[in-house]
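**Student:** Sharing a model prediction with you, sequence too.
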Amino acid sequence: MDTQPRYTLGDRQDDGRYPVTVDNTTEAGYVYRRHGSWYGVMPGQTEARRPDRFQAAYHLVRLIDAGHRPAEKAGLRLTSAARDLLISPHLRLTAPNIVRASEATARLAELGWRPLTGYPGADQSWRMACLLGCGWKGTRFWSHLRGRNGDNTPRPMCRHRGCIPQSQHADRIAAVATQAPDCTCEFKHVTTVVEAITYLPLALSAEANGWYSTAVHLARLLGPCPAASVRAKALRTALDDIL
């Protein structure tokens, strides 16, 4: 590896990506960390797993030297804001991952949180906003909020530094939590098992048609909705039936 790297790592983005520029001129893709490993991604090429961010970035240098460039169409699909706000592009778009994302976003709504990026997976940092009136935005781990080892108590109990007093949490959460029995949105979301069985496969098959089709179907399954908890239960039942 060169003493003076030919790549430049940009600042960490909200979704955990570090943009990579080669030779100070060519935007090559990005690197990100997941489960202890680093991945180098050039849209349109197979991503490479490496032990650290530097080797992951250097993988993109080699791709540039081999004549590859980020594919505009693939990059558009991978970086679509509509899709990324629902589920992280780092996750495989599978039925179990969609159902887990639905359950996680529904639980956040019940606890007074609003996700600012797509569901990243159980043990990954997730950018979100606290809805209890303090204005806080930052990253939390979903695995901490859902509880662990059979204990469903979210942690930490104080939520975050600078939040309102813990004694006020229950009343404030009850005021902002959304747990309606049915969807009242202009764009109809899934709330029944029949609908879940219909739209879950459509979201998966839509990916082959591009990011827009995928985002539309995913919006029915993961978009903000006052009946998010009902939807999550319907999707879980549908998944058990499908599998």
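**Tutor:** Everything's here; your move.
**Student:** Please make it C-alpha for all contacts and neighbour counts, starting now.
**Tutor:** OK.
**Student:** where's Val230 relative to Arg220, distance?
**Tutor:** Val230 sits at a distance of 13 Å from Arg220 (criterion: CA to CA, to the nearest Å).
**Student:** ah, wrong one, I meant Ala174
**Tutor:** Taking CA to CA, one finds Ala174 at 25 Å from Arg220.
**Student:** Buried ones in the helix or strand harbouring Glu27, by neighbour count?
**Tutor:** For Glu27, the host element (DSSP states H and E) is strand 26-34. Residues of strand 26-34 classed as buried by neighbour count (16 or more other CA atoms under 10 Å): 27-33.
**Student:** What of stretch 215-222?
**Tutor:** Those would be 215, 217-222, for stretch 215-222 by 16+ other CA under 10 Å.
**Student:** Which of these fall within strands?
**Tutor:** Judged by DSSP state E, the buried residues of stretch 215-222 include no members of strands.
**Student:** next structured bit after the top helix by length along the chain?
**Tutor:** Taking DSSP state H as the criterion, the chain has its longest helix at helix 95-111. Downstream of helix 95-111, the first helix or strand assigned by DSSP H and E is strand 113-115.
**Student:** what's the following helix or strand after that next one?
**Tutor:** strand 125-130.
**Student:** quick one: that following strand to helix 95-111, angle?
**Tutor:** Calculated by axes from the mean of the first three to the mean of the last three CA atoms, to 10 degrees, strand 125-130 forms an angle of 30 degrees with helix 95-111.
**Student:** Structure two is appended below for comparative analysis:
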Amino acid sequence: MTVLTFQAINYPSAGHCCFRRRKNLRNRTVRCRIAEASGKPAPMGQKTKYKDGLFGKVFMTLFARKMEQFAGGDKKQTEGWLEYDYEKFVQVSKRVMEGRTRVQQQHVVREVLLSMLPPGAPAQFRKLFPPTKWAAEFNAAITVPFFEWLVGPSEVIEVEVNGVKQKSGVLIKKCRYLENTGCVGMCINMCKIPTQDFFTNDFGLPLTMTPNFEDMSCEMVYGQAPPPFEDDPASKQPCLADFCSVASPRSSFCPKLEA
């Protein structure tokens, strides 16, 4: 009886500990974690330190390899999986930007995104996720864990779309891509516009992204159609002269946003 009682009490506890260890191992492997002592993004003007998990490293390498096909300069020799860290991923992005117009940069990103999907994926997405409140909220929910490696920590927020309140917004607390590039043009041409267009036109689920260049946060709203580029306040954004190595401080807007 004593043995049975001991087993009844301790077996679930041991199982719980085992589950907790597996969960912790999975989080260390998959998640991209902030390595700052505060556990929060670094203050404006400083780059946040991250500790990337396996999931993030795999996607950095996958994206960078696809983008290498369009990058100028010396091609990187393949060294095997996980050869790219975030800094190298950003360097490839910069080489893609060089010598290309705004529209050409956006086209490259779209081609990279399409190349990572199986044939017919956009059509299947449209069937599974028609532009409904549920689809918008579901995509907001999965954006937080799956794109943390790219943009840093984010959270789902309530927004209003066409007069309806819904949890289809994602607040990126301090965009990792923007703080590492320091470039308005790269933020808009290689992230904001192509991502908006990809979801809105290829997937059929409207998406609007609104970067805040004062603190490098960004708000994504699924279900909300983006404005035309000419009417978007981001199209008139000046260079971040303190952060961008090729900034034009005297220009009233980032020259990389010219047609």
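**Tutor:** Yep, it's here. Just so it is clear, the model here is predicted, and its values are computed rather than measured.
**Student:** List the TM-score for the superposed pair.
**Tutor:** The TM-score (TM-score structural alignment, normalised by the length of structure 1) is 0.26; 109 aligned residues with a CA RMSD of 6.0 Å.
**Student:** coming back round to it: would you format the buried residues of stretch 215-222 of structure 1 as JSON lines with distance to Val99 of structure 1 included?
**Tutor:** Formatted as JSON lines, the buried residues of stretch 215-222 of structure 1 follow (distance: CA to CA, whole Å):
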{"residue": "Ala215", "distance to Val99 of structure 1": "15"}
{"residue": "His217", "distance to Val99 of structure 1": "13"}
{"residue": "Leu218", "distance to Val99 of structure 1": "11"}
{"residue": "Ala219", "distance to Val99 of structure 1": "13"}
{"residue": "Arg220", "distance to Val99 of structure 1": "12"}
{"residue": "Leu221", "distance to Val99 of structure 1": "8"}
{"residue": "Leu222", "distance to Val99 of structure 1": "9"}
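**Student:** from these, which is closest to Thr237 of structure 1?
**Tutor:** Leu221 (13.5 Å; CA to CA).
**Student:** Can you tell me how far the closest one is from Asp241 of structure 1?
**Tutor:** From Leu221 of structure 1 over to Asp241 of structure 1 (counting by CA to CA), the distance is 17 Å.
**Student:** And His169 of structure 1, by the same measure?
**Tutor:** 37 Å.
**Student:** where's Met209 of structure 2, which helix or strand?
**Tutor:** Going by DSSP H and E, Met209 of structure 2 is part of strand 207-212.
**Student:** Enumerate the positions of that strand that are buried.
**Tutor:** 207-211.
**Student:** next SSE after the lengthiest helix in structure 2?
**Tutor:** Scanning structure 2 for the longest helix, with DSSP H as the assignment, gives helix 2-30. Sequence order places strand 33-34 as the next helix or strand after helix 2-30 of structure 2, per DSSP H and E.
**Student:** what's the following helix or strand after that following strand?
**Tutor:** Note on strand 33-34 of structure 2: by DSSP H and E, the next helix or strand toward the C-terminus is strand 50-51.
**Student:** Return the list of helices and strands in contact with the helix or strand following that next one.
**Tutor:** Moving toward the C-terminus from strand 50-51 of structure 2, the next helix or strand (DSSP H and E) is helix 54-68. Applying 3 or more CA pairs under 8 Å, 6 or more residues apart in numbering; DSSP states H and E, one finds that helix 54-68 of structure 2 makes contact with helix 2-30, helix 86-97, helix 102-115.
**Student:** let's see it at 6 Å
**Tutor:** helix 2-30 (3 or more CA pairs under 6 Å, 6 or more residues apart in numbering; DSSP states H and E).
**Student:** Tell me which other helices or strands the helix it packs on touches.
**Tutor:** helix 54-68.
**Student:** Go through the longest helix of structure 2 and flag the buried ones.
**Tutor:** 28, 30.
**Student:** measure stretch 86-105 of structure 2 end to end?
**Tutor:** Termini of stretch 86-105 of structure 2 sit 20 Å apart (CA to CA).
**Student:** hmm, back to that, nearest to Glu103 of structure 1 among the buried residues of stretch 215-222 of structure 1?
**Tutor:** The nearest one, if we look at the buried residues of stretch 215-222 of structure 1 relative to Glu103 of structure 1 and count by CA to CA, is Leu222, at 9.1 Å.
**Student:** His169 and Asp241 of structure 1 - which one has more neighbours?
**Tutor:** His169 (18 against 10; other CA atoms under 10 Å).
**Student:** immediately after the helix or strand hosting the more buried one, which helix or strand?
**Tutor:** Using DSSP H and E, His169 of structure 1 sits in helix 169-176. For helix 169-176 of structure 1, the following helix or strand on the C-terminal side (DSSP H and E) is helix 193-206.
**Student:** Are there helices or strands packed against that next one, and which ones?
**Tutor:** Using 3+ CA pairs under 6 Å, 6+ apart: helix 193-206 of structure 1 touches helix 211-222, helix 228-242.
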